[in-house]
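J.: The sequence and its predicted three-dimensional model are supplied below.
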Amino acid sequence: MNETKKERERVVILAVQLKSQGDFQFQESLSETVSLSKTAGLEVVGQYVQNRDRSDAKTYLGKGRIEEIIEEVDREDIAFDVIIVNDELTTSQSRHLSDIFDAKIIDRTQLILDIFAQRAKSREGQLQVELAQNEYLLPRLSGHGVSLSRLGGGIGTRGPGETKLETNRRHIRSRIHDIKVQLEDIKAHRERYRVQRKKSQVFQIALVGYTNAGKSSWFNQLTQSETFEEDLLFATLDPKSKVMQINEGFRVILSDTVGFIQQLPTHLIEAFSSTLEEAKYADVLIHVVDRSHPNYEGHIKTVNHLLASLDMTTIPTVMLLNKSDLVDGDVQEESHDTLVVSSRKHEDIDRVKHFISRFIKSQMTPYQLDIDTNQGKAISQLKEDTMVSKIDYDEERDIYHMTGFERTDSGTVNRIMKTEKSEVRDE
């Protein structure tokens, strides 16, 4: 039985470049919307831009520019299914554009939400998508009538919230409340799990960074996992954690997180903040940066700004300048907390592990301890719960002299010392 390949929806992109925006800033924003469109499975067939002091309150673009676009579309016989706008639209703007072009209108926020709906796989991720969809839709219900009736399928109608498009405000408010209650339950469950991990002295590291910087690639390399990774924006939406070992036995829980992006609406940050819960309680953050991107410095600023808004700037952070294999020439930007790497280079995996190990030691307290040779369990525990630097065997005394580093709040070394003294007294 032959299956016909589903045709991708064809879209044109409309954008207003404000005079307050620099050319580079605007072009990156537009390029990001093109990338988002491709991530959503759309085919971009045209881009139309207008320079203005501010977007038109009714039609986003000016009347004259809209007429030019309609003429060009007719002249060039450009067929499209959807118009995507490079900003967040008001209800009035969306309705008027829909009437003028007789087409489905999707703004940047709806596009991001659609990608979220496609990517989220866990129950929590799907609830976060539905919450964001409903919170976006609620203030836009009035006057949407005709434009909503055009949402017959495809982009803008995916995910758990798709059947709620024409329901009333009361129902949506009720649903938002229900979702928040469920998310609080999930959050509480994760908090209990996190407290248990803290009791077991497991060190926690979280990967953060701009979307498509390569976080999932490094998560896979460091934990030998098969997390979804692809050259797409927002490839990862659901929080994932896995144990990895560094320094010959020291256990670390590594978490992957959703990527950040410029111009991410505030309510999306709030709606998806729980996907960053693992990062908010981490002992160390690994900030992954796409060093090959022409605006990598802007991406670093965006991530740092969002981390500040989430009260995460006090967490010790190291930076991986990733995708060095795509950069022309050598990148001389390494320091005690910055490493130039590529997830495609196998030798960089060990370099990153040593780099993380060295940085973690700088955040810990050094110790020295003598352990009897018959205390194998204690030695094993030290290797798992602390960063053991050296083990020397003293043949005359028949003991191991161990040096290493432990978390300031760990208490592992003190517990082992007390156990040893207690066993000596018993003898």
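T.: All right, it came through fine. Numbering: from 1, shown residues only.

J.: drop to CA atoms for contacts and neighbour counts, all remaining ones
T.: Fine.

J.: Ile66 should be in a helix, yeah?
T.: Yes: assessed by DSSP: H, G, I helix; E, B strand; the rest coil, Ile66 belongs to a helix.

J.: what about it, neighbour count?
T.: 19 (other C-alpha atoms under 10 Å).

J.: now swap in Asp330 and tell me
T.: 9.

J.: what's the neighbour count on the spatially closest residue to Leu97 that is not a sequence neighbour?
T.: Leaving aside its chain neighbours, Leu97 sits nearest to Thr59 (5.8 Å; criterion: C-alpha to C-alpha, 6 or more residues apart in numbering). Thr59: 19 surrounding residues under other C-alpha under 10 Å.

J.: Pull the contacting residues for Thr59.
T.: Going by C-alpha atoms under 8 Å, 6 or more residues apart in numbering, Thr59 touches 92-94, 96-97.

J.: run the last query once more with 6 Å
T.: Applying C-alpha atoms under 6 Å, 6 or more residues apart in numbering to Thr59 gives the contacts 93, 96-97.

J.: just Ser292 next, same as before
T.: 326-327.

J.: quick revisit: what about the contacts of Thr59, which one has the most neighbours?
T.: For those, neighbours tallied by other C-alpha under 10 Å; top is Leu97, 21 neighbours.

J.: Mind telling me what element it is part of?
T.: Assigned by DSSP states H and E, Leu97 belongs to helix 91-101.

J.: returning to what we had before: Leu310: which of the contacts of Thr59 is nearest?
T.: Relative to Leu310, the closest of the contacts of Thr59 is Gln93; by C-alpha to C-alpha it sits at 31.6 Å.

J.: follow-up on the earlier one: dump the contacts of Thr59 to TSV, plus distance to Ile172.
T.: Shown next, in TSV, are the contacts of Thr59 (distance: C-alpha to C-alpha, whole Å):
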residue	distance to Ile172
Gln93	23
His96	25
Leu97	25
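
J.: which element follows the helix or strand encompassing Arg190 toward the C-terminus?
T.: Assigned by DSSP H and E, Arg190 belongs to helix 169-199. Using DSSP H and E, the helix or strand that follows helix 169-199 towards the C-terminus is strand 203-209.

J.: before we go on, here's another structure to hold up against the first:
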Amino acid sequence: MIDIKEKEKMVERALLVGAYTDTNGRPEATSLLEELEELVKTLGIPIMDRLLVYHREQHARLLIGTGKADEIVKRVKDQGLDVIIFDNELTPSQQRNWENLAGITVIDRQEVILDIFARRAQTREARLQVELAQLEYSLPRLTRAWGHLVRQGGGIGARGEGETQLEQDKRRVRTAIDRCKRELEQVRLSRATQRKDRKRAPVPNAAIVGYTNAGKSSLLRRLTGADVLIEDKLFATLDTTTRKIALPNKQPLLLTDTVGFVRKLPHRLVEAFNATLEEAALSDFLIHLLDASQPEVMEYYNTTMKVLAELGADAKRTLIAFNKIDKVGDSAALAGLRRHFPDAVFLSVHTGEGIEELVERMAEFVATGMVTREFLIPQSAGSLLAQLHRQARILETHYEGEFVRIVAVLPGRLAEACENLLKEAAAKNLIDPTFFTDKLIATG
């Protein structure tokens, strides 16, 4: 990472500001400001005050009018605060103007989320993705970050204050961005290779998606016993975790826990984390987990669906599940969710209520992707026979000389993989091609 000047020790006393332009938008602005408070608390920054500001139109210089800006600055100085955190996205020039006006550090929601991601990333891929997003965010803000590296020139045709150092810094950042992109591409190629290996022994895969702090990691642990980090914090985990579960019919299923979503997620993070979230796009079906105890649960649902649409995964088969029903105090609200989502599963990971129903529904989703096939397999192909017995439900087995005729119910991808293996064997004359063509039958 480029060594950008650290901000002075300022995370002691913070003022949160949420600006909105729609007179009917105050409830949503209030909800977003409360969410920003949770994000800031995740960073360990004490919040001393919160402020909602209505303004009729966007102002290029400070986002809001100068009169309201002066009131905020007075409030900051009266309370001796160290940082202003906007729920709105600030342009680089607006950020600099605010810092010049207030004399303290000013950041926005985007920078808060980037800082959280930087602290939470564990794997090489996640760290690269965070670094790329931070570099792209910092590039237009370098004049702010490198204010201490000023070079004065004199005489006619002088370069001007800070220009030489600034251009050098921009080149360094662009070089670092190119490096991150190259390394991320290598990681993606490696992931593609791993995915090909999984397809050779295909097992159905489901991705758990949803708003941050909905309980995705807790659900994964409950279902699989996976040792994953669980915290009551936004973005507690950023790295995907995949574990295997055995369904009631002994059919294996891979479950993947993905990074949580949040409203007003910076678009550069959607792009930067595309490789992490692609597990959702490539899964057989999704488990969309929602926190039933949150008043804004429908907002969270819409946010997740919007991000899934950007990933091209919104059309996938989706099993909707509402978690934390033990925390819902309003029975009417819960009844309303049941009416609105009649096919959803309502559960509590904490108490275990509804978990069995969820597992049964997952088995149904897997079953709808199953096919019936009849294969004639050489008895010498022991590994293929063993794989079928592990991952398929065998309906009939008949021994015919050197071959075994098997009728099985199995995942479509496994059926395709088995057929391809048998065709390759026939092409190599390991199986009589004529005999193979006559005897391999697809019945489903």
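T.: Here it is on my side, so go on. What you are looking at is a predicted structure, and each value in this text was computed from that prediction instead of being measured.

J.: TM-score of the superposition?
T.: Scored against TM-score structural alignment, normalised by the length of the first structure, the superposed chains reach a TM-score of 0.81; 391 aligned residues with a C-alpha RMSD of 3.6 Å.

J.: returning to what we had before: quick check: buried residues in the helix holding Arg190 of the first structure?
T.: 169, 172, 175-176, 179, 183, 187, 194 (16 or more other C-alpha atoms under 10 Å).

J.: Looking at the residues you listed, which is nearest Gln368 of the first structure?
T.: Arg194 (29.3 Å).

J.: quick one: the counterpart of that closest one in the second structure and Glu278 of the second structure, what's the gap?
T.: In the second structure, the residue matched to Arg194 of the first structure (TM-score structural alignment) is Arg195. Distance of Arg195 of the second structure to Glu278 of the second structure, given as C-alpha to C-alpha, to the nearest Å: 11 Å.

J.: and if you look at Cys418 of the second structure?
T.: Taking C-alpha to C-alpha, one finds Cys418 of the second structure at 26 Å from Glu278 of the second structure.

J.: Give me the more crowded residue out of those two.
T.: Taking other C-alpha under 10 Å, Cys418 of the second structure and Glu278 do not tie; Cys418 has more neighbours (22 against 16).

J.: Show me the residue sitting in the middle of the first structure in space.
T.: Closest residue to the average C-alpha location of the first structure: Val258 at 1.8 Å, with C-alpha atoms, centre = their mean.

J.: that older thread, ok, average deviation of the helix holding Arg190 of the first structure from the second structure?
T.: In this overlay with the second structure, the average offset of helix 169-199 of the first structure from its partner residues is 0.6 Å by mean C-alpha distance after the TM-score superposition for the first structure.

J.: Report the distance from that helix to the chain centre.
T.: Relative to its chain's centre, helix 169-199 of the first structure lies at 19 Å (C-alpha atoms, centre = their mean, to the nearest Å).

J.: can you check stretch 316-325 of the second structure too?
T.: On C-alpha atoms, centre = their mean, the centre of stretch 316-325 of the second structure falls 16 Å from the chain's centre.

J.: burial of the residue nearest to the residue nearest to the centre of the first structure when sequence neighbours are not counted, as a residue count?
T.: Take Val258 of the first structure and drop its neighbours on the chain: the residue closest to it by C-alpha to C-alpha, 6+ apart is Leu237, 4.9 Å away. Residues lying near Leu237 of the first structure (other C-alpha under 10 Å) number 25.

J.: Need the nearest residue in space to Val359 of the second structure, chain neighbours excluded.
T.: For Val359 of the second structure, ignoring the flanking residues on the chain, the nearest one in space by C-alpha to C-alpha, 6+ apart is Leu247 at 6.9 Å.

J.: Counterpart of the one you found over in the first structure?
T.: Correspondence of Leu247 of the second structure to the first structure, assessed by TM-score structural alignment: Ile246.

J.: measure its match to Ile391 of the first structure for me?
T.: Counting by C-alpha to C-alpha - Ile246 of the first structure and Ile391 of the first structure are separated by 16 Å.

J.: Quick check on these two: which one has the bigger neighbour count.
T.: Ile246 (18 against 15).

J.: What's the local residue count around Leu388 of the second structure?
T.: Neighbourhood size, Leu388 of the second structure [other C-alpha under 10 Å]: 20.

J.: Let me know the helix or strand that it is in.
T.: Secondary structure (DSSP H and E) places Leu388 of the second structure in helix 382-391.

J.: what comes up buried for that helix?
T.: 384-385, 388, 391.

J.: Please apply the same query to stretch 356-376 of the first structure.
T.: Buried, per 16+ other C-alpha under 10 Å, within stretch 356-376 of the first structure: 356, 359-361, 364, 366, 370-372.

J.: again, but for stretch 82-96 of the first structure
T.: Within stretch 82-96 of the first structure, judged by 16+ other C-alpha under 10 Å, the buried ones are 82-89, 91-96.

J.: ok, of these, which one's closest to Ile70 of the first structure?
T.: Ile83 (12.3 Å).

J.: The helix or strand encompassing that closest one - contacts with which helices or strands?
T.: If you go by DSSP H and E, Ile83 of the first structure is part of strand 82-85. On a contact count with 3 or more C-alpha pairs under 6 Å, 6 or more residues apart in numbering; DSSP states H and E, strand 82-85 of the first structure meets strand 10-18, strand 104-107.

J.: With the second structure overlaid, report how far that strand is off on average.
T.: Mean deviation for strand 82-85 of the first structure: 1.1 Å (mean C-alpha distance after the TM-score superposition for the first structure).

J.: circling back: of the contacts of Thr59 of the first structure, which are reproduced in the second structure?
T.: For the contacts of Thr59 of the first structure, the contacts that are reproduced in the second structure, applying both residues aligned by TM-score structural alignment, their matches' C-alpha atoms under 6 Å, are Gln93.
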